[in-house]
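A.B. asks: need a structure here:
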Amino acid sequence: MSRFFGSVRSRATLGASVVVAVALVMAGSAVLFSLRSNLIDQADTQAERSARGVATLLATGKSYADLDLDDENPVQVVDAKGTLVAVSDGLERISGTATDAVKAQTQAGGTGGAGGTTGSGDDDDSDDDADDDTALEPGEIGDDIELTDGTATIDGESADYRFAALTVETDAGAELTVYAGESLDTEQSAVDTALTVMLIGFPLLLGVVAAATWLVTRRALRPVEGIRREMAAITASEDLARRVPEPDTHDEVARLARTTNVTLAALETSVERQRRFVADASHELRSPIASLRTQLEVGAAHPELLDVPGAVEDTVRLQRLAADLLLLARLDAGEGPGDKRLDLGEVALREARGRDGVTVEAADVAVVGSRSQLGRVIGNLLDNAQRHARAAIGVTVRRDGAWAVVEVADDGDGVAEADRERIFERFVRLDEARSRDDGGAGLGLAIARDVAARHGGTLTVRDAPAGGALFELRLPLSA
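C.D. replies: Predicted structure coming up:
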């Protein structure tokens, strides 16, 4: 059971079925209530019409014996003392009216006037009635209708009825109350029929909704299952070159597939980059370590041949390479740029201090970031410029709108347009003939661009006015 409800399709089907079931129950209840109310209103209207018809006959002086009472629905005429004076034929039992009597108590030849004489009382009573604001005039029919529920048995058949009670004053001054009933069989039959239809139709409709939801969600989620299978296969094979199938739609599943493929492509690029990084780092570390080992072994065997300056130089180069690799590892791990406010012009002046042939024009430009990382960027740009410049290197720090700009220009040979992006890749050196001692490991510019990007900026290269290369670092100004 838990496995069944663990499926999105199952939960969607169950949810849709529950919602539709609740809606059907509420709608069905409203329909039954409205139908019953309308039919009861019709029964009330018919019962009132019957009561008013009998009351009209009594108000005009019709005798009880001459009353044409409906023998299909129960009718009672009761005087002020509660005595039954007239009743419809065939009535065997009744409830819900003023009396449960089914036999009239007056003489067959009695009249409304006689009945009125019996129940009219003396002159004092007549005076009291005259003083009563609610008393009816002779021959007048009351306006108020009292509606009640009850039952009656006519000719052996029992049924539920709605009774309308209406007061009338005969022309002889007798106050009578007419009770006329209207059967509720039509209402009960209609409600029962509607309920039966709902009990049969609602489950069928609910089944159709559940089946449709199941099929629709199955079709909609079929691409998701294909994505899941392909991702499982990629995980098992560790082949990041594979891609999940993208459905020819424009819905959320298609966007999920495209996003998944973009993620796989980025992951493949990252893994391949890490592989190249490890291979290149191993290669770059091997040379200074091998050179240093050779010098130390020669020095151990022949102390007089030990090249101490060379060993120191190889050690320093090895130390710098290790520091570069460590910084790249921290950047790849997501090390943040920091949130300290610093003067970029002061950082440029500090990095340029002690370097031959370097001139600095630095304005006070404030940025937010890591002083050590930004110093490393400017230092790497100066190192690169010194390796390629003929005589002069210029550093400019200025504002440009909402940006802080650092420009490092040299008068060397410049960078060919085709290589202006490749030089920012790790372990890339354009001059393969350059000696490792002078050329570096090819990590400085890669580190500089990574740091610039993590500070929300950019690092690009173009031709310098003096004919060499101009590296431009752009960083957001501090607020």
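A.B. asks: CA atoms for contacts and neighbours, from now on please.
C.D. replies: OK.
A.B. asks: the strands in the chain, which residues?
C.D. replies: Secondary structure of the chain (DSSP state E): strands at 75-79, 84-87, 91-95, 141-154, 157-169, 175-183, 340-343, 358-362, 366-369, 393-400, 403-410, 458-463, 469-476.
A.B. asks: hey, which of those strands is tucked in deepest?
C.D. replies: Of all the strands of the chain, strand 175-183 carries the top mean neighbour count, a mean of 28, counting by mean count of other CA atoms under 10 Å.
A.B. asks: what about the closest residue to residue 450 other than its chain neighbours, distance to residue 455?
C.D. replies: Of all residues not flanking residue 450 in the chain, residue 331 sits nearest, at 7.4 Å (CA to CA, 6 or more residues apart in numbering). Distance, residue 331 to residue 455, using CA to CA, to the nearest Å: 11 Å.
A.B. asks: can you pull the contacts of residue 463?
C.D. replies: Contacts for residue 463 (CA atoms under 8 Å, 6 or more residues apart in numbering) come out as 414, 415, 469, 470.
A.B. asks: out of those residues, which one sits closest to residue 339?
C.D. replies: residue 470 (28.2 Å; CA to CA).
A.B. asks: now the closest residue to that closest one other than its chain neighbours: how far from residue 445?
C.D. replies: Spatial nearest neighbour of residue 470, excluding adjacent residues (CA to CA, 6+ apart): residue 409 at 4.2 Å. Per CA to CA, residue 409 is found 14 Å from residue 445.
A.B. asks: residue 99 too?
C.D. replies: Distance, residue 99 to residue 445, using CA to CA: 110 Å.
A.B. asks: run this one through as well so I can compare:
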Amino acid sequence: MRRLFGSVRARATLGATLVVAVALIAAGASVLLSLRSDLIDRAGTQAERTARNVAAHLAAGTAYDDLKLDDEEEPVQVVDAHGTLVAASENLERISGTGTGEVKPAPQQGTGSGDEDDSALEPGEIADEVAFSDGSATIDGESADYRFAALEVDVQDKGRLTVYAGASLDAEQGAVDTAQTVMLIGFPLLLGVVAAVTWLVTRRALRPVEGIRAEMAAITASEDLARRVPVPDTHDEVARLARTTNETLAALETSVERQRRFVADASHELRSPIASLRTQLEVAAAHPELLDVDGAVEDTVRLQRLAADLLLLARLDAGERRGDARVDLGELAVRCARGRDGVTVEAPAVEVTGSRGQLERVLGNLLDNAQRHARAAVAVTVRRDGEWAVVSVADDGSGVPAADRERVFERFVRLDEARARDDGGAGLGLAIARDVAVRHGGTLTVRDAPAGGALFELRLPVG
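C.D. replies: Model (predicted):
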């Protein structure tokens, strides 16, 4: 049972059935109450009509014995001001719900002219107001429930009389019982139809979801991120879910492929300095006089820088926060350019918010790249452009070809010229700089410098 209702399809069917059941119960109760009220009103109208007919005969001076109450098919009583039954249907055997339970008129003691009458009616006048009550009566051995109408009339020499006339409620009870029977039979059938339709509709609606689930399970089992889930030919939430899932798979595939390339390139880049350092140490172990200390230190420093770059990239990929310190880019540019040959700086104070260490790494990487490719001079400029702080690093080298201006920011990418040089980096400096710039809400681009060479422009939002 728990497994069954763990299904969205089963829960949707149950929910729809319950909602319809509640609606049907409410509607059925309303219909029954309305039907009962309408039929009771009709019985009351019929009882009032009978009472007024009898009252009219009394007002006209008809004697009690001449009322012909047996002509009326329903029970009738006439009661005087003292509550004494003075006239009634001859076939009446029992009655309740009226002014008196008597069924046989009392012997006439007089005309009643001497009775004190506190009624506001004039002789021969029939009251406008009618009082209604529910009761029962037995006529010719048949008992039934009735709606009684009580109507007052003032009769000359008889004083105030009250006429009680009943109308049977059998029709009301029969109609209500019939309606209840129809509902008791029809409602379960209707709920069954609702449940079946909901089950089939949800099955059809959830079929694409099951296809997506099955394909995701197959992708997980095969570890083939190139596969995609089927997209239904609709424009609903399921289709959007499938498209979003495929977009997520594509991003995951790109991320995994990027990670694989990163690991492969990192392994390749680490292999060279490690192999070189090992060779030098093995040679030194066999021939101490041939130890190249400067070369070993250079390889160690190169290895240390590469390891630091890889660690920083790992932290950036893991979502390391940028920080919220106030950083003066002008002061940072002067500090990073200090001690570098051929570097000029024009850097007024411009503050941004972020990580001082990461931004210092960006400027250092840009200056390292510029010095690596410059012929003689590197120019650093810091300025404010509206809501942006702009740092420009220009060199007088050969520049970056237009086709490679985005590729240079990829990890482990080095152009042929840089790769041929002994002092070329591992191809991580610009990638790190671009990642840090993006994480600080900025951009890093490259274009031709006005005097030739490459101009790298870092834009960051002003703090």
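A.B. asks: give me the TM-score for this pair.
C.D. replies: The TM-score (TM-score structural alignment, normalised by the length of structure 2) is 0.97; 462 aligned residues with a CA RMSD of 1.5 Å.
A.B. asks: before we move on, back to that, out of the strands of structure 1, which comes closest to residue 427 of structure 1?
C.D. replies: When these are compared by CA to CA, strand 458-463 sits nearest residue 427 of structure 1, at 17.4 Å.
A.B. asks: which residue numbers in structure 2 go with that closest one?
C.D. replies: Aligned using TM-score structural alignment, strand 458-463 of structure 1 spans residues 443-448 in structure 2.
A.B. asks: pick out whichever of residue 331 and residue 455 of structure 1 has more residues nearby.
C.D. replies: residue 455 (22 against 16; other CA atoms under 10 Å).
A.B. asks: that older thread, residue 449 is in contact with the residue nearest to residue 450 of structure 1, correct?
C.D. replies: No. The criterion here is CA atoms under 8 Å, and residue 331 of structure 1 misses it with residue 449 at 11.1 Å.
A.B. asks: list the contacts of stretch 6-13 of structure 1.
C.D. replies: Against stretch 6-13 of structure 1 from outside (CA under 8 Å, 6+ apart): 4, 5, 210, 211, 213, 214, 217, 218, 221.
A.B. asks: now the buried members of these.
C.D. replies: Neighbour counting by 16 or more other CA atoms under 10 Å classes 210, 213, 214, 217, 218 among those as buried.
A.B. asks: got the contact list for the first one?
C.D. replies: If a contact means CA under 8 Å, 6+ apart, then residue 210 of structure 1 has 13, 14, 16, 17 as its contacts.
A.B. asks: so stretch 331-351 of structure 2 corresponds to what in structure 1?
C.D. replies: So stretch 331-351 of structure 2 sits over residues 346-366 in structure 1, by TM-score structural alignment.
A.B. asks: same check on stretch 288-299 of structure 2?
C.D. replies: Stretch 288-299 of structure 2 maps onto residues 303-314 of structure 1, going by TM-score structural alignment.
A.B. asks: and if you look at stretch 375-384 of structure 2?
C.D. replies: Using TM-score structural alignment, the partner range for stretch 375-384 of structure 2 is residues 390-399.
A.B. asks: what separates residue 246 of structure 2 from residue 206 of structure 2, distance-wise?
C.D. replies: Distance from residue 246 of structure 2 to residue 206 of structure 2, by CA to CA: 18 Å.
A.B. asks: same deal with residue 101 of structure 2?
C.D. replies: Applying CA to CA to residue 101 of structure 2 and residue 206 of structure 2 gives a distance of 69 Å.
A.B. asks: check residue 337 of structure 2 too.
C.D. replies: Distance from residue 337 of structure 2 to residue 206 of structure 2, by CA to CA: 63 Å.
A.B. asks: same check on residue 270 of structure 2?
C.D. replies: From residue 270 of structure 2 across to residue 206 of structure 2, the span is 51 Å (CA to CA).
A.B. asks: need the contact list for residue 370 of structure 2.
C.D. replies: By CA under 8 Å, 6+ apart, residue 370 of structure 2 lies in contact with 378, 393, 394, 395, 454.
A.B. asks: aligned partner of residue 253 of structure 2 in structure 1?
C.D. replies: Counting by TM-score structural alignment, residue 253 of structure 2 lines up with residue 268 in structure 1.
A.B. asks: got the contact list for residue 102 of structure 1?
C.D. replies: Contacts of residue 102 of structure 1 (CA under 8 Å, 6+ apart): 84, 87, 91, 92, 93, 94.
A.B. asks: what does residue 161 of structure 2 give?
C.D. replies: 78, 79, 80, 81, 152, 153, 154, 155.
A.B. asks: cool, and residue 163 of structure 1?
C.D. replies: Contacts of residue 163 of structure 1 by CA under 8 Å, 6+ apart are 44, 47, 96-97, 146-150, 179-182.
A.B. asks: and those residues, which is closest to residue 112 of structure 1?
C.D. replies: residue 179 (15.8 Å).
A.B. asks: counterpart of that closest one in structure 2?
C.D. replies: Checking TM-score structural alignment: residue 179 of structure 1 goes with residue 164.
A.B. asks: and that match, how far is that from residue 151 of structure 2?
C.D. replies: Residue 164 of structure 2 is 7 Å from residue 151 of structure 2, where distance means CA to CA.
A.B. asks: hey, where'd the helices end up in structure 1?
C.D. replies: Along structure 1, counting by DSSP state H, helices occupy 2-5, 8-59, 112-120, 123-131, 185-237, 252-301, 308-332, 344-352, 371-388, 436-439, 444-454.
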